[in-house]
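Novice: Next comes the sequence, and after it the predicted model I'd like to discuss.
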Amino acid sequence: MNYKILVDSCCDLPQDLRKESRFTIVPLTMEIDGEVIVDDETFDRQEYLRKMKKSLKTPKTACPSPEEYKRHFEGEEENIFVVTLSDKLSGSYNSAVLAKSLYEEEHSDKNIVIFNSFSASSGEVLIALKVDALAKAGESAESIESTVNAYIDEMSTYFVLESLDNLKKAGRLTNVQALVANVLNIKPVMGANNDGTIKKIDQARGVKKALKRMTEIIGEEKDKLNEKILVIAQCNCVERAKALKDDLLEKYTFKDIIIVETAGISTTYAYDGGIVVAV
C-alpha cells in the first residue's frame, strides 16, 4: 500500500518512527507568557518545564488549522491515515475532518481516513502503530478503517500525574468531581471514558502507590494482555517509567511494552513527573 500516517503532535511517537518518512507529525502550539512555542522537532522539554514552573499562568494550546492538515494531504501517497487527539480534549480532530472536506472538493485521488483516538499521547501512539502494521500487511483502506475503529473501542488509557492543575485550569476535567486536597498527597488514577472525556478511576497516597494501583487496574480491566502492546509516555521521569514497566512485567505478559517521551502538548498536561499509559 502507498500510504502515509499523519498524527497530531500529542501523539508521542518513539524517536525511531519520527524519522520514518511514512509518518508526519502535524504540530499544535503552546503559548506561555505571550511566547508561542511550536510542538515540533525544535521543542525543548526541559526549557518548557522551566518556563511553566516560573509562570503564574497556565499555558494555552492551539490545534493545527484545517489548512495545515490539508497541506499535508498533498503528495504521491494514495492513502492517508490521520490520528488525532480526542475531540473532547482538542479541536484537532475537527480541523482534520474539515481539511478532508476541503481537499475532496478539489481532488478525488486519495483515500483519507481520520481516526478520533478518544485518547491522547500513548493512546495515539498505539493507534498509529496499529494503522502502520495493517498498511504494511497490505490491508485495504476500508479494512484498516474498520479494524482500527474496533481497536480504539477496546483500547484503554490511564494516567497518574504529580499535578492536575493544568488539566483543571484548561477545563479538561469538567466532568470530574472535586479531587482530594494535594496536602494529603492523594494521587488519583485517571482514565478515559469511551467518548474521550476524563474520569477518575481510583486513588492512592503518593505517586508510587497510585502507579501500583494502576498496574492492578490494568490486570482487572484488560484480558489477553499477552497479545497487546502497552505504551508508557513519561514526562521527565524515565526511571519512574522503567520501574512501572518492571512492575507490569512482573505481574503480566505483554506482546511489547514501549516507553516514549512526552512532546509539548503532553508535557503541558502531564507536567513534570506525569505518566500516561495506553493498552
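Specialist: Great, that's in hand. Residues are numbered from 1 along each chain as shown.

Novice: CA only for contacts and neighbour counts going forward, please
Specialist: Noted.

Novice: Burial check on A270, number of neighbours?
Specialist: Residues near A270, counting by other Cα atoms under 10 Å, number 27.

Novice: who's in contact with the closest residue to it other than its chain neighbours?
Specialist: Leaving out its chain neighbours, the residue that sits closest to A270 by Cα to Cα, 6 or more residues apart in numbering is L161, at 6.0 Å. L161 makes contact with K187, P188, V207, A270, Y271, G273, G274, I275, according to Cα atoms under 8 Å, 6 or more residues apart in numbering.

Novice: With secondary structure and distance to Q46 added, can I get those in CSV?
Specialist: Listed next are the contacts of L161 as CSV, based on DSSP: H, G, I helix; E, B strand; the rest coil; distance: Cα to Cα, whole Å:
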residue, secondary structure, distance to Q46
K187, strand, 24
P188, strand, 25
V207, helix, 21
A270, helix, 14
Y271, coil, 11
G273, coil, 12
G274, coil, 14
I275, strand, 16
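
Novice: how near is A137 to D16?
Specialist: According to Cα to Cα, to the nearest Å, A137 stands 20 Å off from D16.

Novice: which SS state does the residue nearest to Y151 when sequence neighbours are not counted fall under?
Specialist: Spatial nearest neighbour of Y151, chain neighbours left out: I127 (7.8 Å); criterion: Cα to Cα, 6+ apart. Recorded secondary structure, I127: helix (DSSP: H, G, I helix; E, B strand; the rest coil).

Novice: show me what contacts I127?
Specialist: V83, S117, V148, Y151, I152.

Novice: So the fourth one belongs to a helix, correct?
Specialist: When you say that, I think you mean Y151. Yes: Y151: assigned to a helix according to three-state DSSP.

Novice: take a look at this one as well, against the first:
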Amino acid sequence: MKIALIADSTAYLTQDQVERFKVNVIDLNVLFGNEVTKESEMNVTSFYERMRNEKELPTTSQPAIGDYVQLLESLKQDGYTDAIAIHLSSGISGTYQNAITAGSMVEGINMHAIDSEIACMPAGFYTAKAAELIEAEVPVTQIVSAIETLKSETAAYFLVDDLKNLHKGGRLTGAQAFIGSMLQVKPILHFVDTKIVPFDKVRTKKKAMKQIESLIADFVGDETFTGTIIHGNCEAEAKAWLNALQEKYPDVRFVLSHFGPVIGTHLGENALGFGVTKSKLNI
C-alpha cells in the first residue's frame, strides 16, 4: 500500500509544509468577472487591493473534475494505491464532493475523501496529522478514523473586520453595513454542521478578539493543543496577537497563517481567525 495525501489550496499551507508533508495541492479558482485564476497563482496582497477597489466581489469555484481526475491518474502512475483527500467544508464548497466523484472515475487508486467541516489552517492541522500517520505506515482506514476523531477536537472562530464584503455579497443591506461600521460592530463566525454561521456580534475588534480567546480557552481547558492565528492581509496585527497568546501559553506551538483569495472573498480584508486542535502537531 502506498498512500498519497491531497489537500486543497484553502488550507493555505506554506511551501515548506507542502514539501514536508508530501502534499499534493489542488487549486480552487477565483473569478473577477470572466477572468479565472487558480488560487495558488494569485499574489495575495494584490488580490486584496483589487478586491478593495472593485464594485462587485469576485466569485470562487471548486476545482474542475478534469483537474482532479488528472491528479489521481498521475498519482496512480507513480504507484500510489490510495489517496487521502482533506478538503474545505462541504457546506461552503463542492470540492469534497468533486474528490468523491473524481475518485469514482479513476480505477486502480482508492479515494478516501474527508470533509474537514472547517477551513484554512485548522484543515491544515488534519493534513499534518495524516502526513505523520502515513510516515508511520499506519493503515489507511486507521488514518481516516484518526482524522475524523481530530475533527471533534478542533475549533475555530473568525472575526470580520470590514462589513463591506458582507454588504457586497448581499448578506447585509447598505444601511446595516453603514450602521455596523459606525458602531464598530465585528461579527464573530464559526462552523456548525459544515456551514459558517454567525456566533455573535461584538462592538470593537479588541473586544471581539478577547471573546474569541475566552471561547478557545474554554474549549481547550487544560489539554495540550496546537494553535493558529489567521489573517486577511493584516500580518502585523496577527503577529501581535500570536505573540501575546504565545506568552500566555508558552508551551503551545502556534503557527501564523492567512486567508487567501478564496476565503478572503467571503471574510474580507483585515479579518482574523483563531483555531486550535487538541493535539501536539509538528506543523
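Specialist: All right, it came through fine. Nothing here was measured: the structure is a model prediction, and the numbers come from that model.

Novice: TM-score them against each other, please.
Specialist: The TM-score (TM-score structural alignment, normalised by the length of structure 1) is 0.87; 268 aligned residues with a Cα RMSD of 2.3 Å.

Novice: ok, back up a step: can you tell me which of the contacts of L161 of structure 1 lies nearest to L167 of structure 1?
Specialist: Closest approach between those and L167 of structure 1, by Cα to Cα: A270, at 8.2 Å.

Novice: Now the two most distant members of the contacts of L161 of structure 1.
Specialist: P188 and Y271 (14.8 Å).

Novice: Of the contacts of L161 of structure 1, which are reproduced in structure 2?
Specialist: Among the contacts of L161 of structure 1, the ones whose aligned partners also touch in structure 2 (both residues aligned by TM-score structural alignment, their matches' Cα atoms under 8 Å) are K187, P188, A270, Y271, G273, G274, I275.

Novice: PyMOL command for the buried members of the residues you listed?
Specialist: Buried members of these, defined by 16 or more other Cα atoms under 10 Å, are picked up in PyMOL with:
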select buried, resi 187+188+270+271+273+274+275
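
Novice: Turn the kept ones among the contacts of L161 of structure 1 into TSV, including distance to N236 of structure 1.
Specialist: As requested, those are exported to TSV (distance: Cα to Cα, whole Å):
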residue	distance to N236 of structure 1
K187	18
P188	19
A270	10
Y271	8
G273	6
G274	8
I275	9
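
Novice: between the kept ones among the contacts of L161 of structure 1, which is nearest A133 of structure 1?
Specialist: I275 (25.4 Å).

Novice: Find the residue closest to the equivalent of that closest one over in structure 2 in space, skipping its chain neighbours.
Specialist: When structure 2 is aligned by TM-score structural alignment, I275 of structure 1 is paired with L272. Distances taken as Cα to Cα, 6+ apart put H231 closest to L272 of structure 2, at 4.6 Å, once the chain neighbours are dropped.

Novice: In contact with that neighbour, which residues?
Specialist: Contact analysis of H231 of structure 2 by Cα under 8 Å, 6+ apart lists A238, S257, H258, F259, N270, A271, L272, G273.

Novice: and which of those is nearest F32 of structure 2?
Specialist: Out of the contacts of H231 of structure 2, the member with the shortest distance to F32 of structure 2 (by Cα to Cα) is F259, at 17.7 Å.

Novice: What lines up with K222 of structure 1 in structure 2?
Specialist: Looks like K222 of structure 1 aligns to V220 there (TM-score structural alignment).

Novice: quick one on the thing from earlier: turn the contacts of I127 of structure 1 into JSON lines, including distance to D256 of structure 1 and neighbour count.
Specialist: Converted to JSON lines, the contacts of I127 of structure 1 look like this (distance: Cα to Cα, whole Å; neighbours: other Cα atoms under 10 Å):
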{"residue": "V83", "distance to D256 of structure 1": "21", "neighbour count": "28"}
{"residue": "S117", "distance to D256 of structure 1": "20", "neighbour count": "29"}
{"residue": "V148", "distance to D256 of structure 1": "19", "neighbour count": "18"}
{"residue": "Y151", "distance to D256 of structure 1": "17", "neighbour count": "15"}
{"residue": "I152", "distance to D256 of structure 1": "18", "neighbour count": "20"}
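
Novice: now L172 of structure 2: how far from G180 of structure 2?
Specialist: Using Cα to Cα, we find L172 of structure 2 at a distance of 10 Å from G180 of structure 2.

Novice: Now the residue sitting nearest the centre point of structure 2. Nearest residue, chain neighbours left out?
Specialist: Nearest residue to the geometric centre of structure 2 (Cα atoms, centre = their mean): C120, 1.3 Å. What sits nearest to C120 of structure 2 in space, not counting adjacent residues and going by Cα to Cα, 6+ apart, is A11, at 4.1 Å.

Novice: and that neighbour, how many neighbours?
Specialist: Neighbour count of A11 of structure 2, defined by other Cα under 10 Å: 26.

Novice: Tell me who's in contact with it.
Specialist: Counting by Cα under 8 Å, 6+ apart, the residues that A11 of structure 2 touches are L88, A119, C120, M121, P122, A123, G124.

Novice: Could you give me the ChimeraX syntax to select whichever of those residues are buried?
Specialist: The ChimeraX selection below is limited to those of these classed as buried (16+ other Cα under 10 Å):
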select :88,119,120,121,122,123,124
